[in-house]
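Colleague: this one's sequence-less:
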């Protein structure tokens, strides 16, 4: 499975967060696209509209399990996708910003 370390992500990289609504609401990476795993198939079109045509999709969840499932699916669809190793837990531990919908500091649920 293609993976990327949190430390390798740069500002502006496209990030797809597949955690559920309550997890997203507690805190997420600023600028990420949120499509919960439970809604992913039905909302797949949102990803294809938002993702860069020739860029990579970095898929993230809490620890890496759900994002691995989505990454595998996207790769099968011919999309350049990678699983973010360790997910939002590592993101937060690395000191990367976690925000709520209103831009206030958040936390990983």
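Modeller: That came through, no problem. As the structure is a prediction and not an experimental result, all values here were calculated from the model.
Colleague: switch to C-alpha atoms for all contacts and neighbour counts from now on
Modeller: OK.
Colleague: dump the residue contacts of the residue nearest to residue 5 when sequence neighbours are not counted.
Modeller: Nearest residue to residue 5 in three dimensions, chain neighbours excluded: residue 85, at 5.3 Å (Cα to Cα, 6 or more residues apart in numbering). The contact partners of residue 85, by Cα atoms under 8 Å, 6 or more residues apart in numbering, come to 3-6, 63-64.
Colleague: take the one below as the second:
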């Protein structure tokens, strides 16, 4: 959908030590997210770029992979080189049996 040159990783293969950037909206995040994810809604990205590390691997995730792919493209154009899109987003994350939690650590759901 976004071209073969966009770096990506299957949700089932995202390393535990990666900086996982969740670009979904607040209500999606509140319903459930990966335990170690960092929340930064896509609409706030330009104003908050300094929060995203450039010295380590970054995996970007959304609900299905479309918004995160746009963010990966944006980051690549703005100097990030260790960034990948999480294929299939949180839907594939949950389907792969990876944990989804709410802010209080309770089981969450993908919204």
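Modeller: Sure thing, it's come through. All of these numbers come straight from a predicted model, not from anything done at the bench.
Colleague: per the alignment, the residue nearest to residue 5 of the first structure corresponds to what in the second structure?
Modeller: Matched to the second structure by TM-score structural alignment, residue 85 of the first structure sits across from residue 87.
Colleague: could you measure that match against residue 7 of the second structure, distance?
Modeller: Applying Cα to Cα, to the nearest Å, the value for residue 87 of the second structure to residue 7 of the second structure is 10 Å.
Colleague: and for those two, which residues touch both?
Modeller: Going by Cα under 8 Å, 6+ apart, no residue sits against residue 87 of the second structure while also sitting against residue 7.
Colleague: so which of the contacts of residue 85 of the first structure comes closest to residue 44 of the first structure?
Modeller: Residue 44 of the first structure lies nearest to residue 64 out of the contacts of residue 85 of the first structure, by Cα to Cα, at 19.4 Å.
Colleague: wait, isn't the closest one in contact with residue 89?
Modeller: No - with contact defined as Cα atoms under 8 Å, residue 64 of the first structure does not reach residue 89; the gap is 9.1 Å.
Colleague: where along the first structure do the helices fall?
Modeller: With DSSP state H, the ranges of helices along the first structure come out as 21-26, 44-50, 65-76, 87-93.
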